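Engineer: structure of the sequence below:
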Amino acid sequence: MFTAYAIITVITILANAGIAVADLKRAGFVLANSAEVGLPQTWLPWLAALKAAGAAGLLLGLAGVPVIGAAAATGLVLFFVGAVAAHIRARVYHNIVFPGGYLALAAASLTLTVAQ
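Structural biologist: Purely as a prediction, here's the structure:
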């Protein structure tokens, strides 16, 4: 069980750290997606900070502070529920798989963290 927890959590950490960097760099796909769902570009650094904090919290959870890991996973689940909701609200379905994938990773990390 620990192996599954570690693998999924590391994947979730890398995915969220990567997208946080893309947000901060204002990558083209990030700007295009933000515009489609009606997200102001001024929010990108704040959203990147939340994703990076979630990744850091998951890393702390792996390092032996499970309460922080569980809190980070919960925060990421809530964050990506909001992202999926923003896509649905804006009727942008062609790329909803991306926030859905991040949501699935966060939910799996939360489930495995709680099961530890």
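Engineer: please make it C-alpha for all contacts and neighbour counts, starting now.
Structural biologist: Noted.
Engineer: in the helix or strand where Ala104 lies, what's buried?
Structural biologist: Using DSSP states H and E, Ala104 sits within helix 97-115. For helix 97-115, the neighbour count (16 or more other CA atoms under 10 Å) marks 99-100, 102-110, 112-113 as buried.
Engineer: please give the structure of this sequence too, so both can be compared:
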Amino acid sequence: MFISLAVTTAVMSALLLVSAGAKSLRTRHITEQMSTLGVPQRMMAFLIAAQVAGAAGAVAGLWWAPLGIAAAIGLTLYFAGAVAFHLRVGDRTGALPAAVLTAASVALVVLRAATL
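Structural biologist: The predicted structure is shown next:
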């Protein structure tokens, strides 16, 4: 079970860091998408920090379970919020990846709790 947790954590952390990096570059695609979703530019630093903290917490949670569970719950809330923002503006295509990442975050919670 721990191997499944470690693999899921590694994949999620890599995706989070890639996403945070893309947001920090503020490419036209990212800024247009955030504008469409109604996310103010001043929130970008918070979103980047949340993703980096989630990745770091998930990895550190491999050694200290309460931190991993807390990070995974935070990521679940983060991505559930992303789904809500996409659906609010009728962007079902953009909601799908966020929904998959929400499910992966829930899987992190379950896997970490199962390996206590």
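Engineer: TM-score for this pair?
Structural biologist: Once the chains are laid over each other, their TM-score by TM-score structural alignment, normalised by the length of structure 1 reads 0.92; 115 aligned residues with a CA RMSD of 1.1 Å.
Engineer: mind reading off the mean deviation between the helix holding Ala104 of structure 1 and structure 2?
Structural biologist: Taken over the aligned residues, the distance from helix 97-115 of structure 1 to structure 2 averages 1.3 Å (mean CA distance after the TM-score superposition for structure 1).
Engineer: neighbouring contacts of that helix?
Structural biologist: Here helix 97-115 of structure 1 makes contact (CA atoms under 8 Å, 6 or more residues apart in numbering) with 1, 4-5, 8-9, 11-12, 15-16, 66, 69-70, 73-74, 76-77, 80-81, 83-84.
Engineer: swap in stretch 42-58 of structure 1?
Structural biologist: By CA under 8 Å, 6+ apart, stretch 42-58 of structure 1 touches 9, 12-14, 16-17, 19-21, 23-24, 26, 68-73, 75-76.
Engineer: try it again with 7 Å
Structural biologist: 9, 13, 16-17, 20, 23-24, 68-69, 72-73, 75-76 (CA atoms under 7 Å, 6 or more residues apart in numbering).
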